[in-house]
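Peer 1: build me a model:
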Amino acid sequence: MKKLVFALFVLCAFASCDNGDDVPRKKDRTDIPLTKSEQALADAGNDFAFSLFRQVSSSHAQPANIILSPISVNYMMSMLNNGAAGKTEEEIAWTLGFEGAQPDEINAYNQKMLVASADIDPQVTVHTANSIWVRNGLNVLPAFREANESYYKATVRNLDFSKSDALKQINDWTSKNTDGRIPKILDEINPNACIYLLNAIAFRGEWSTPFETSNTKKDLFTDAQGREQEVQMMNASFSGVVCEHEKYRMLSRSYGNGAFSMSILLPDEGVTNAEVIASLTGESWRLLPENRNGYQIHLKLPRFSTSYDIELNDVLQALGITSAFSAADADFSKLSRERIFLSRALQKARIEVDEEGTKAETVTMGEGWVSSPGPRPEMQKMDFFVNRPFIYLISEYSTGAIYFIGEINRIE
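Peer 2: Here you go, the predicted model:
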C-alpha cells in the first residue's frame, strides 16, 4: 500500500547523506534534470523554506507539532505573481527566492518540477493540482489565465460566490485532491472575496526498506516539556551515512527507488528543536555533507502523525511580502483591471508515518478582494534513537526540493 506527503530543495545534502545500504543506487533512480539557472532557483528556494519554517516555529509561545509545505506556498504565490506588477511582483519574487528571474523562467521551472515529480518513482505518488475560482463579474485578464492554465495546469472557473454550491465546489475540489484527508479549505466564502487560488499536493511514499512490524515495540519518548510518554517505536538496523553538525545529527531514509527521502534531524542531548531551526539556512544545509560518516546504524523512530493549519498573512509579511496585502498598495494589474489585494493566505497540512511509509497532504489558498559521494569509511556502530523532539523533511533527491518540513515535540 502506498503512503502520502509535499516539498522544497536541498541537492547536495541529500545526495551525500543518502549514501547507505538502505538507499537504492543511482541506476535504479530517475533524476529531474535542471539547468544551471534552474538549480539556482531550487537552491534559493532552500532559503525560503527554512525562513518560512523558522518564522512559523518561532511564532509559537510553546513548542508545537508542525507540518508545512514550502513548495505548495511557492506554487500558489507563483500563480498569483503572474497577475502582479511593480513593487508587489518584486516582493513576491524576492521572498520566494526568485529575484532577478523573469516570470517565464519562474513558470517554466515550476512546470518542470510539477510534471517531473509525478513520474520519477512508481512506488511514490506526488499528486499536484491547482485551481483558480473567480467570482462572476470579475474580468480576469487573458494573459493571467493563460499563464496559469499553461504552466500550472490550473483549472480556472467562474462561480456565483453568493450561492451555497460555490463553497461546496471549492471544498469538494480540496477533498478530491487530498484523497479526502483534507475535506475542506473554507468554512465560508467571504462576501468581499473575488478570487481564490488553490494548490493541493498529496504525497504517498513506500519506504525502500519497510520497517518490520514485528520489531515495533512500546518505548519511551521524552517530549519538549520533559514528560515521558509511551509510544510505538519502529526499529531497523542497516549500514548508512549520518551527517553530523555541532548541534544535531541527520539521518535520511529513502522511499521507493530513492528519488524521495525523509531526513530526520535529531538535536543533541540538551539542544532544543528551536536552536536547531535557528541554525538552518540554505548555506548550512549545503555544507552539512562535509561532516558525514558511515555507520552500522540501529534506528528507533516513533510512528507519528500530525496536522497543522496556519494563516500565513503575518508570516509572509514578516518575510517581505507586504504590499500584496495592502488595499492601497497592492498591484495586481496583470490579473484584472479591478483593484485587487491579497486578503488572506492559509495552509492546511497533515502527515502520517508508519512501518510502510508516509502519507502527507497539503492545501495552500490565497483569497483576493477587490479594494475600493566519496569512499566509504570503516563502519562504526551508531544508535540513532529518535526518543525526543526532532525535525523532519521530505525532499526530492536530484534537485534537493523540499516538499514538506516540520517538527515533532510530542507524539499525538
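
Peer 1: could you use CA atoms for every contact and neighbour count after this?
Peer 2: OK.

Peer 1: got the contact list for Trp285?
Peer 2: By CA atoms under 8 Å, 6 or more residues apart in numbering, Trp285 lies in contact with Val10, Ala13.

Peer 1: could you pick out the longest strand of this protein?
Peer 2: In the chain, ranked by residue count with DSSP state E as the criterion, the top strand is strand 228-244.

Peer 1: how about it: buried residues?
Peer 2: The neighbour-count check on strand 228-244 (16 or more other CA atoms under 10 Å) flags Val231, Gln232, Met233, Met234, Asn235, Ala236, Ser239, Gly240, Val241, Val242, Cys243, Glu244 as buried.

Peer 1: can you add distance to Ile391 and give these back as TSV?
Peer 2: Formatted as TSV, these follow (distance: CA to CA, whole Å):
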residue	distance to Ile391
Val231	17
Gln232	18
Met233	17
Met234	17
Asn235	18
Ala236	19
Ser239	22
Gly240	19
Val241	18
Val242	15
Cys243	14
Glu244	14
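
Peer 1: residue ranges for the strands of the stretch 151-300 of the chain, please.
Peer 2: Listed in chain order, the strands of the stretch 151-300 of the chain (DSSP state E, counting those that start in this stretch) span 155-159, 193-206, 217-222, 228-244, 248-255, 260-267, 292-302.

Peer 1: okay if I get these as TSV plus distance to Ser131?
Peer 2: Shown next, in TSV, are those (distance: least, CA to CA, whole Å):
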stretch	distance to Ser131
strand 155-159	5
strand 193-206	5
strand 217-222	41
strand 228-244	38
strand 248-255	29
strand 260-267	26
strand 292-302	36
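
Peer 1: between the ones you listed, which gets nearest to Glu311?
Peer 2: Closest approach to Glu311 among the strands of the stretch 151-300 of the chain (CA to CA): strand 193-206, 14.1 Å.

Peer 1: here's the other one to compare against:
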Amino acid sequence: MKNLLAIAVTSASGILLFSACAKNNVPEGPNKPDAPITLISLAQPVKESMSGFSFTFFKTLMKEKPVNENIFVSPLSLHIALGMVANGAAGETRDEIVKVLEAQNLSKEDLNQSYRTLLEKLPNADPKTSLGLANSIWYKNSFAVEPDFIKTSKDYFNAQVTGLPFQPSDVNTINKWASDNTNGKIPKVIDKFDDGLVMLLMNALYFKGDWRAKFDKSKNQSKEFTKADGTKIPVQMMRLEDTVKYASNGNYTAVQKLYGSGQFSMTILLPQSGTIEEVFNQLNLQEWNALQGGLHTTKVALELPKFKLEQEFRLEQCLQTMGIQKAFTNVADFSMLSKAFTKISFVKQNTFGAVDEAGTEAAAVTTIGMILTAENPDAIPKFICDRPFGIIISENTSNTILFMGRITQPVSQ
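Peer 2: This next block holds a predicted model:
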C-alpha cells in the first residue's frame, strides 16, 4: 500500500487512515485477498503527489482545529477538485495550485491522465466494496466558459458540465447531485448562490466496505474513552480477535484491517505515549512507506469504538497556508477557464463517516466556488466623484494642512 488515496480520521486517541492497496504490497497469508487484485498503475511521481498532499493537507488542517475536535476529510476528493480548477488556471495562479498538489514535477497531461486512471479504476477495484467517484461543473448561463476547459473536464474528469440560471430553485438541483453521488449521505452542500458566483466545481467520493472479518455485536462493551483534555466519555467499544497486519515503532502501534476482498484497508494508528498531533506530525510520504514495509501478520485483540461523523470544513485558510494565494485574489489568472476575470471565492468539503460492526461507510463532497472579480486588474483605476467626497489642501514638506473640506453639493458658476 504505497499510496494513500482517500480519507483520514483523527480523534482524541487514535488516527485511522482509509487507503487503497497497490499490487506491490498485496497482503499474504491469512490476509491474502480472496479475489484478483485490480492493478491501479500510477507513475511514482503521481503516487508521491497524492500521498504527499494528503499528509500535508491533513497536518495543516489539524493545526487549525482544537485538539478535542474530530477531523474527517478526503484528501483525494480535494486533490481531484483542485486538479479540475488547475486546468482553468494560468501563470503563477496555476503554479501555486500545482505546487500545493505536490505535482510540480508532472506535466499537465500526466496529472490529468492520473485522475482519469483513478476515476476509471478505483470504483471497480474490489467487487466486494462500493466506491463511487464523480465530478461536476455548474456554471451560470450568462458566464462564458472556455470550450477547451469544458472539453478537458469531460475527457479527463468525466465531469457533468451544466449551465443553469443560478436561480434559487437550482440549489436543489446541485444538492440532489451531491446526494445522488454519496448514496444520500451528503444531502446538502449549498444553501444559496452568493453574489457574483458564476461557477461551482465539485467532486463526490463515496465508499462502503464490509470488514473482511466482522465484529460480533454481542461482544460490544460500554467503555470510557479518554479525550485529549483528560475528560472521559462513554463509547460502544467493538471487540474482535483478528489476524491483521501489525507494526510498532516505539511512538505508535499500527493495525491494518481489511475490507471486502482485501484490496482496501483501514490502518489504525494508536500513540504509545505522546499525542495524536505528535504521531501525525511525524508522518510523511517516507514514514508512511516505511510503516508499510514494517507491517507483519499477527493475531491481535482489537478494540475499536463505533462512531458516526457528519462534518463541514471551509478550507480557504488551510489552502492559503499551504501556498495557494493568488487564486483567491483579484489578480488570479483563470484565463484558461474564462476570459472573464474570476477568482476562487470558497472551498468547502462536506463529509460523512460511520464505522460499525459490519464495516465502514464514508462520503465526501468538495465544492469550489468561482466568482467574478470587481474588474480587470490591469485596467486603469477609475476614481469618479459622483457622490459626496472630501478634500485636503496641505504643504507637502511640512505636511501642514491648510484646508479640509467635505463636498456634498458641488455647485459650479
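
Peer 1: got a TM-score for the pair?
Peer 2: With the length set by TM-score structural alignment, normalised by the length of the first structure, the two chains reach a TM-score of 0.83; 361 aligned residues with a CA RMSD of 2.1 Å.

Peer 1: circling back: which part of the second structure matches the longest strand of the first structure?
Peer 2: Under the alignment (TM-score structural alignment), strand 228-244 of the first structure falls on residues 232-248 in the second structure.

Peer 1: the longest strand of the first structure vs the second structure, average distance?
Peer 2: Strand 228-244 of the first structure differs from its equivalent in the second structure by a mean of 1.8 Å after superposition (mean CA distance after the TM-score superposition for the first structure).

Peer 1: what do we get in the first structure for Thr93 of the second structure?
Peer 2: In the first structure, the residue matched to Thr93 of the second structure (TM-score structural alignment) is Thr88.

Peer 1: if you could redo that for Asp333 of the second structure, that was the one I meant.
Peer 2: Checking TM-score structural alignment: Asp333 of the second structure goes with Asp331.

Peer 1: leaving out chain neighbours, which residue sits closest to Thr174 of the first structure?
Peer 2: For Thr174 of the first structure, ignoring the flanking residues on the chain, the nearest one in space by CA to CA, 6 or more residues apart in numbering is Lys184 at 5.8 Å.

Peer 1: counterpart of the one you found over in the second structure?
Peer 2: Matched by TM-score structural alignment, Lys184 of the first structure corresponds to Lys188 in the second structure.

Peer 1: return the residues in contact with its match.
Peer 2: Lys188 of the second structure makes contacts with Asn175, Lys176, Ala178, Ser179, as judged by CA under 8 Å, 6+ apart.

Peer 1: what distance do you get for the residue nearest in space to the middle of the first structure to Leu280 of the first structure?
Peer 2: Using CA atoms, centre = their mean, the residue of the first structure that lies closest to the mean C-alpha position is Ser69, 2.4 Å off. Per CA to CA, to the nearest Å, Ser69 of the first structure is found 16 Å from Leu280 of the first structure.

Peer 1: check Cys12 of the first structure too.
Peer 2: Distance of Cys12 of the first structure to Leu280 of the first structure, computed by CA to CA: 15 Å.

Peer 1: the two: who's more crowded?
Peer 2: Shown here are Cys12 of the first structure and Leu280; by other CA atoms under 10 Å, Cys12 has more neighbours (20 against 17).

Peer 1: my read: that one touches Gly282, true?
Peer 2: No. With contact defined as CA atoms under 8 Å, Cys12 of the first structure does not reach Gly282; the gap is 10.5 Å.

Peer 1: quick one on the thing from earlier: what's the residue nearest to the centre of the first structure aligned with over in the second structure?
Peer 2: So Ser69 of the first structure corresponds to Ser74, using TM-score structural alignment.

Peer 1: ok, its match - contacts?
Peer 2: So Ser74 of the second structure contacts Ala6, Ile7, Ala8, Thr351, Ala364 (CA under 8 Å, 6+ apart).

Peer 1: show me what the fourth one aligns to in the first structure.
Peer 2: It stands for Thr351 of the second structure. In the first structure, Thr351 of the second structure lands on Ala349 (TM-score structural alignment).

Peer 1: OK, contacts around that match?
Peer 2: Contacts of Ala349 of the first structure (CA under 8 Å, 6+ apart): Ile67, Leu68, Ser69, Ile182, Ser307, Tyr308, Asp309, Ala360, Glu361, Thr362, Val363.

Peer 1: which one of these is nearest Glu146 of the first structure?
Peer 2: Nearest to Glu146 of the first structure among those, with distances taken as CA to CA, is Val363, at 22.3 Å.

Peer 1: what do we get in the second structure for the closest one?
Peer 2: For Val363 of the first structure, the aligned position in the second structure is Val365, judged by TM-score structural alignment.

Peer 1: might one say that its match is in contact with Ile190?
Peer 2: No. Using CA under 8 Å, Val365 of the second structure makes no contact with Ile190, being 11.0 Å away.

Peer 1: about what we covered before: neighbour-wise, which one of the contacts of Ser74 of the second structure leads?
Peer 2: Busiest of the contacts of Ser74 of the second structure [other CA under 10 Å] is Ala364, holding 33 neighbours.

Peer 1: can I assume that one sits in a helix?
Peer 2: No. Assignment of Ala364 of the second structure by DSSP: H, G, I helix; E, B strand; the rest coil gives strand, placing it outside any helix.

Peer 1: for the residue lying closest to it once chain neighbours are set aside, which three-state class applies?
Peer 2: Using CA to CA, 6+ apart and skipping the chain neighbours, the partner closest in space to Ala364 of the second structure is Thr351 (4.3 Å). Three-state assignment for Thr351 of the second structure (three-state DSSP): strand.

Peer 1: where along the stretch 251-400 of the first structure do the helices fall?
Peer 2: Per DSSP state H, counting those that start in this stretch, the stretch 251-400 of the first structure carries helices over the ranges 273-279, 282-287, 313-319.

Peer 1: nearest to Leu197 of the first structure, out of those helices?
Peer 2: Leu197 of the first structure lies closest, by CA to CA, to one member of the helices of the stretch 251-400 of the first structure: helix 313-319, at 14.7 Å.
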